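# following is a predicted model, sequence given first.
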Amino acid sequence: MTLRDAGWQRAYVGLGANLGDAHAALAAACCALQALAQTSWVGCSGVYRSAPIDSSGPDYLNAVAAIDTRLEPLVLLDALLDIEARHGRERPYRNAPRTLDLDLLCIADLRLDGPRLTLPHPRGHLRAFVLLPLAELAPGLLWPGQGPVETLLAQVVDQPIERLDRGLVLPRNAARSG
């Protein structure tokens, strides 16, 4: 029996922050993802530093988390927006610096184009800060409609990104919810 047969689907969530204690915000976001109902924690990539794209402000810390979930896409999106809000996320203008940014990158091979959510994320395959942590977390992953993540990485080599030695420290007892 596959995950999908049991109603579970693998979802990837991009994590980013460039205001306040960004490292702590990413770790707290991972804990919040672990606590989601109908969701099972799979893991998280290392932490990367990258410059803002189409914006200004401090560098971002980024990571990608994987979860298995039974939540419908819009329910999962609302849960991510709630986590952002609980961490002080404000949206004063497009691409403003943020205390926490959670992007639903993809859910299995689902394709969706709606007013609130597009899957896979429409620019994820164009961003090194998505692709590099994703390739670390899920080697061989195919970005829906675009191909292997490792191949897509070759198209973003001009985007500066640095893997940090310091990974996220997560509590051991926050590993599973369901």
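Perfect, thanks for sending it.
# please make it C-alpha for all contacts and neighbour counts, starting now.
OK.
# list the buried ones in stretch 110-121?
By neighbour count on 16 or more other CA atoms under 10 Å, the buried set for stretch 110-121 is 118-121.
# I meant to write stretch 77-85 there.
Those would be 77, 79-81, 83-84, for stretch 77-85 by 16+ other CA under 10 Å.
# and for stretch 149-164?
So for stretch 149-164, counting by 16+ other CA under 10 Å, buried means 149-150, 152-153, 156, 161, 163.
# save those as JSON lines, and put in secondary structure and distance to Asp103 too.
Listed next are the buried residues of stretch 149-164 as JSON lines, based on DSSP: H, G, I helix; E, B strand; the rest coil; distance: CA to CA, whole Å:
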{"residue": "Val149", "secondary structure": "helix", "distance to Asp103": "17"}
{"residue": "Glu150", "secondary structure": "helix", "distance to Asp103": "20"}
{"residue": "Leu152", "secondary structure": "helix", "distance to Asp103": "19"}
{"residue": "Leu153", "secondary structure": "helix", "distance to Asp103": "19"}
{"residue": "Val156", "secondary structure": "helix", "distance to Asp103": "19"}
{"residue": "Ile161", "secondary structure": "strand", "distance to Asp103": "18"}
{"residue": "Arg163", "secondary structure": "strand", "distance to Asp103": "20"}
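# the structure to be compared is supplied as follows:
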Amino acid sequence: MTNHVNSLVYLGLGANLNAPLEQLRNATQALAAHPSITLVASSSLYGSKPMGPQDQPDYVNSVVAIDTALSPLELLDITQQIELDFGRVRKADRWGPRTLDIDIILFKNQQLDNERLTVPHYGMKVREFVLYPMHEIAPDLALPCGTDLADLIKTIDKNGLSIIAAS
């Protein structure tokens, strides 16, 4: 592990295959069990409509806040391994169904854009299934661009998003 100062990181979790409620709960436990990750907060579990093709099951989504000394790419390696452990198969179909998706949404106030990772997450500002759960656990959060999360969610329709279970 590279020696870094600890960072507060927000991860978006989503699944719509193989008992998605349990997938997200178990993935959150897997993250919390990693020796380099401390779970700080976990949102409720939200039901959401799929992005892209609508001929797939609805999603279950959540956002977790973690504390870690890992670098962004080290964390990406860990989250991708957890996805694989939970049966994730990466396909060319970007918006298709999946057993587990873990996205790094925010990594402290860092901004990163390379071939493997873009932080803040490129789609976060328009995804109700990221913004509302993140607001639940971090209502006073300001994004690296200076936008307050509380102001941003006022502009985003819930699009059928609803809390379906506690984390």
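Structure received. What you are looking at is a predicted structure, and each value in this text was computed from that prediction instead of being measured.
# re the thing from before, can you tell me which of the buried residues of stretch 77-85 of structure 1 is closest to Ala108 of structure 1?
Leu77 (14.9 Å; CA to CA).
# helices of structure 2, start to end?
Using DSSP state H, the helices of structure 2 run over 20-33, 72-85, 128-137, 149-153.
# any chance of the ones you listed in a markdown table, plus distance to Gly12 of structure 2?
Output for the helices of structure 2, formatted as a markdown table (distance: least, CA to CA, whole Å):
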| stretch | distance to Gly12 of structure 2 |
| --- | --- |
| helix 20-33 | 10 |
| helix 72-85 | 11 |
| helix 128-137 | 6 |
| helix 149-153 | 15 |
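# out of those helices, nearest to Gly47 of structure 2?
Here helix 128-137 is closest among the helices of structure 2 (CA to CA), at 8.2 Å.
# mean shift between that closest one and structure 1?
Superposed on structure 1, helix 128-137 of structure 2 shows a mean distance to its aligned partners of 0.3 Å (mean CA distance after the TM-score superposition for structure 1).
# quick one: Leu149 of structure 2 and Leu100 of structure 2, what's the gap?
25 Å (CA to CA, to the nearest Å).
# try Val60 of structure 2
Val60 of structure 2 sits 10 Å away from Leu100 of structure 2, going by CA to CA.
# kindly report the same for Arg94 of structure 2.
13 Å.
# so between the two, which is more surrounded?
Higher neighbour count among Arg94 of structure 2 and Leu100: Leu100, with 27 against 10, using other CA atoms under 10 Å.
# contacting residues for the more buried one?
With contact set as CA atoms under 8 Å, 6 or more residues apart in numbering, Leu100 of structure 2 has these partners: 13-17, 20, 23-24, 83, 86-88.
# could you tell me how far it is located from Leu143 of structure 2?
According to CA to CA, Leu100 of structure 2 and Leu143 of structure 2 sit 25 Å apart.
# ok, Val9 of structure 2 next?
From Val9 of structure 2 to Leu143 of structure 2 the distance is 12 Å (CA to CA).
# more neighbours: which of the two?
More crowded of Val9 of structure 2 and Leu143, by other CA under 10 Å: Val9, with 22 against 15.
# which position in structure 1 aligns with the more buried one?
Residue correspondence to structure 1 (TM-score structural alignment): Val9 of structure 2 is matched to Ala11.
# is it true that Cys44 of structure 1 touches Val64?
Yes. With contact defined as CA atoms under 8 Å, Cys44 of structure 1 reaches Val64; the gap is 5.7 Å.
# please indicate which of the contacts of Leu100 of structure 2 are buried?
Buried among the contacts of Leu100 of structure 2 (16+ other CA under 10 Å): 13-17, 20, 23-24, 83, 86, 88.
# now the strands for structure 2?
7-15, 37-42, 45-48, 59-68, 101-107, 112-113, 118-119, 162-165 (DSSP state E).
# winner for burial among those?
Ranked by mean neighbour count, those are led by strand 59-68 with a mean of 25 (mean count of other CA atoms under 10 Å).
# by how much does that one deviate from structure 1 on average?
So strand 59-68 of structure 2 averages 0.4 Å relative to structure 1 (mean CA distance after the TM-score superposition for structure 1).
# against which helices or strands is that strand packed?
Packing contacts for strand 59-68 of structure 2, counted by 3 or more CA pairs under 8 Å, 6 or more residues apart in numbering; DSSP states H and E, involve strand 7-15, helix 20-33, strand 37-42, strand 45-48, helix 128-137.
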